[in-house]
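# Whatever this is, show me its structure:
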Amino acid sequence: MLDSFPDTVSVYVGRLGAAPAYTRLPDTTHYAASTMKVAVLAALHRSGLDLDAEVPVHNVFESQTTGLFGCTPEYDTDKQVWDRLGGTARLRWLATRMIVQSSNLATNIVLSHIGLPAVEDVWKSVGARHSTTRRGIEDYAARDAGIENLVTAADLAALLTATVAEPELRGVLLAQERTEDLVAGLPPGTRIAHKNGWVHGVRHGAGVVFPDDAPPYAIAVCTSTDLPDADACALVARVSAAAWAQR
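Sure, this is the predicted structure:
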């Protein structure tokens, strides 16, 4: 199915705790987009912080180079967090919005409390070999200096597999509201704990599917292509459908 696509589409599919059933360029690195937010979620829950603590909702963050930066409201997908700007919110609520509606502002606020090294520790703990989270969302000065967030399909599958083993985190990922890629390839009502990510030229989906008639399996699809986003979503959905058919 993927033979006609360039070497910028990576896939990992496999049952939890077993060798992968199918891979395609599983160790090729891609810009992470919002898939890195799963590692941020895990790092927060491992931090020991009081997740019910109220913290300021602000939009000024320290760059990984020099100076300060902030998020752009028009580039975010979650108005609810922006509605609280200047007020406070619980860390737990911010972490949930970071996943279910992929809030960039919530992500950077959470990162400001836990720090990037804690996220790197998560990647290391799941055995990731190539993935890294080195800057916040929209830290363009860092991006221009070559400081980037990267993932691979294999590392995302490992991250999701480890994350769903924790019931509270699995619940957050099961509540995902963005369903235009992996979910679109599954029968309606199928349980999937997942996170997607997208920017221009990038569309990723990674999760763990829980069929009623088969063991759960991890799936990660990373696409870095010239496809319009709707076509990239359709491609991810096709891979998801094929994996479901072979469950």
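# all contacts plus neighbour counts: C-alpha atoms, from now on.
Noted.
# measure stretch 133-143 end to end?
By Cα to Cα, to the nearest Å, the extent of stretch 133-143 from end to end equals 12 Å.
# again with stretch 12-32
15 Å.
# Please apply the same query to stretch 10-20.
Taking Cα to Cα, stretch 10-20 runs 13 Å from one end to the other.
# hmm, who's touching that stretch?
When contacts are defined by Cα atoms under 8 Å, 6 or more residues apart in numbering, stretch 10-20 is touched by residues 21-28, 152-154, 157, 161, 215-223, 243.
# Nearest residue to the residue nearest the centre of the chain in space, please, no chain neighbours.
Geometric centre of the chain, nearest residue: Thr35, 1.8 Å, by Cα atoms, centre = their mean. Spatially, and ignoring its direct neighbours in sequence, Thr35 is nearest to Gly197 (5.1 Å; Cα to Cα, 6 or more residues apart in numbering).
# To check against the first, give me the structure of this:
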Amino acid sequence: MTKTNLSFTHIALFLLLLLFVDIIHAQSKFKVSNIRSQSVSLDTEIKKAISGFQGNVWIYAKNIDTGRSYELRADERVRTASTIKLAIMVEVFAQVADGSLNWNDKFIIKNKVGGSGILSEFTDGLEVDLKTLVNLMIVVSDNTATNIILDRIGADSVNERMQKLGFKYIRVLRKIGGGGEAKIMKENNNHLFGIGVSTMREMAKLLEMMEKGEIISKKASREMISILRRQQYTDGIGRGLLDTTPIASKSGALDRLRSDVGIIYTRKGRLVIAITIDDMPFVLYNQENPGLKMLWKLSSILQKHL
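Next up, the predicted model:
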């Protein structure tokens, strides 16, 4: 091959390399632009959905598999209602793991409280084991089961566990109906939050860590997710899901508040969602509650975009 041919070959290769680099750069710019466009579209659709809604909305959502996320007032403290039972469940599993508790430990049904659950219909004095109490606390959001557990482990131990796990704001404040107050109850206006306080970012992070096997142990995390997948109140973020789309979640309902935190196992990835709706103008305890409908509407939008 002549020197002239070599120089032409080098030039051609150089030009091809420049073209390849330019294509890669263009694709990268397109991807970034597309992601930004999708983010703007998602935010626009969320804002449109809640425009005119009578109530306040807090959101954090993340596709665990792609890393894409969305947030709205995600770091503001909110009332938890029954979603705080997630943190209580974590502490029970931790104490079982270290031997402080045993799943076969027996508890006496007493001091029953109303609201969600079934133990309030049981006869005082009956015995129930710890595993059953935890299942009832999550699966049917049993308030009496929750209080029996808190009488044993204490709100402060739950809060210490959350602190160790890196959560600054997830805190149990008292038992349902009153009593068993945490040490922090009178700090930072905590008394305004009822039974518990959290942020949407931290609630979502707790579920993400659980899904990844990072809470207590892989086995414990897997068992907790299994319980959440059997949770019966799916009229919020899981309201219109197909039977073929699994969800692991915990809902909360209290006067003018509706809250839901969960993982929806979509085809695009595992989508962790935490939404709280509060300050609605009226109290309505049925499936037509506008807060429940809004939870599903926002969930649908997040599933579409994330």
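# Work out the TM-score between the chains.
For this chain pair, the superposition-based TM-score is 0.85 by TM-score structural alignment, normalised by the length of the first structure; 233 aligned residues with a Cα RMSD of 2.4 Å.
# if we can go back for a sec, mark which of the contacts of stretch 10-20 of the first structure are buried, thanks.
Neighbour-count burial (16 or more other Cα atoms under 10 Å) applied to the contacts of stretch 10-20 of the first structure gives 23-28, 152-154, 157, 161, 216-223, 243.
# where along the first structure do the helices fall?
37-46, 79-82, 91-100, 104-114, 116-125, 140-144, 153-163, 167-174, 229-245 (DSSP state H).
# ranking those helices by burial, who's on top?
helix 153-163 (a mean of 27; mean count of other Cα atoms under 10 Å).
# which residues in the second structure does that helix align to?
Mapping helix 153-163 of the first structure onto the second structure (TM-score structural alignment) gives residues 200-210.
# mean distance, that stretch to its aligned residues in the first structure?
Taken against the first structure, stretch 200-210 of the second structure registers an average deviation of 1.5 Å after superposition, with mean Cα distance after the TM-score superposition for the first structure.
# Give me the contact list for stretch 116-129 of the second structure.
Taking Cα under 8 Å, 6+ apart as the rule, stretch 116-129 of the second structure contacts 103-110, 112-114, 136-137, 140-145.
# if we can go back for a sec, aligned to the residue nearest to the centre of the first structure, what sits in the second structure?
That one, Thr35 of the first structure, aligns with Thr83 by TM-score structural alignment.
# Please tell me how far its match sits from Gln27 of the second structure.
For Thr83 of the second structure relative to Gln27 of the second structure (Cα to Cα), the value is 43 Å.
# Could you do Lys47 of the second structure as well?
For Lys47 of the second structure, the distance to Gln27 of the second structure - Cα to Cα - is 30 Å.
# now Ser299 of the second structure
Distance from Ser299 of the second structure to Gln27 of the second structure, by Cα to Cα: 31 Å.
# Gln95 of the second structure now?
51 Å.
# More neighbours: the two, which one.
Gln95 (15 against 12; other Cα atoms under 10 Å).
# Wait, that one touches Leu101, no?
Yes - judged on Cα atoms under 8 Å, Gln95 of the second structure makes contact with Leu101 at a distance of 5.4 Å.
# Can you get me a residue count around Gln195 of the first structure?
To be clear, residue 195 of the first structure is Lys; Gln isn't right here. The number of residues near Lys195 of the first structure, taken as other Cα under 10 Å, comes to 33.
# Could you measure from the counterpart of it in the second structure over to Gln54 of the second structure?
Mapped onto the second structure by TM-score structural alignment, Lys195 of the first structure lines up with Lys250. Using Cα to Cα, Lys250 of the second structure is found at 23 Å from Gln54 of the second structure.
# swap in Asn289 of the second structure?
12 Å.
# swap in Leu13 of the second structure?
For Leu13 of the second structure relative to Gln54 of the second structure (Cα to Cα), the value is 64 Å.
# Name the residue in these two with the higher neighbour count.
Set side by side, Leu13 of the second structure and Gln54 show more neighbours around Gln54, with 15 against 12, by other Cα under 10 Å.
# How about the more buried one: what's its closest non-neighbour residue?
Met280 (5.6 Å).
# what about the equivalent of that neighbour over in the first structure, how many residues close to it?
Aligning on TM-score structural alignment places Met280 of the second structure opposite Asp226 in the first structure. By the criterion of other Cα under 10 Å, Asp226 of the first structure has 12 neighbours.
# can you check Asp243 of the second structure too?
7.
# do you know how far it is from Thr266 of the second structure?
Applying Cα to Cα to Asp243 of the second structure and Thr266 of the second structure gives a distance of 12 Å.
# residues in contact with Asp181 of the first structure?
196, 205, 233-237.
# how about a cut-off of 10 Å?
Neighbouring residues of Asp181 of the first structure by Cα atoms under 10 Å, 6 or more residues apart in numbering: 195-197, 203-206, 221, 229-240.
# do you know how far the aligned residue in the second structure for it is from Arg73 of the second structure?
With TM-score structural alignment as the criterion, Asp181 of the first structure lines up with Gly236 in the second structure. In this view, Gly236 of the second structure and Arg73 of the second structure are 19 Å apart by Cα to Cα.
# cool, and Met209 of the second structure?
21 Å.
# which stretches of the second structure form strands?
56-63, 69-72, 78-79, 106-108, 127-129, 171-172, 196-198, 247-254, 257-266, 269-278 (DSSP state E).
# out of these, deepest packed?
strand 171-172 (a mean of 30).
# what does that one correspond to over in the first structure?
So strand 171-172 of the second structure sits over residues 132-133 in the first structure, by TM-score structural alignment.
# contacting residues around that stretch?
29, 31-32, 36-37, 39-40, 116-124, 147-152, 155.
# For Ala87 of the second structure, which non-adjacent residue is closest in space?
Nearest one to Ala87 of the second structure, counting by Cα to Cα, 6+ apart, is Val158 at 6.6 Å.
# Run a quick check on the one you found versus Asp151, I expect a contact.
No - at 11.8 Å, Val158 of the second structure does not count as touching Asp151 under the criterion of Cα atoms under 10 Å.
# what sits against Ala118 of the first structure?
So Ala118 of the first structure contacts 39-40, 42-44, 46-47, 111, 124, 133 (Cα under 10 Å, 6+ apart).
# cool, Ile301 of the second structure as well?
When contacts are counted by Cα under 10 Å, 6+ apart, Ile301 of the second structure touches 42-43, 45-46, 49.
# try Gly252 of the second structure
Contact analysis of Gly252 of the second structure by Cα under 10 Å, 6+ apart lists 79-85, 141, 233, 236, 258-261, 276.
# again with Gly115 of the first structure
Applying Cα under 10 Å, 6+ apart to Gly115 of the first structure gives the contacts 40, 43-44, 47, 108, 134-136.
# Cheers, nothing more for now.
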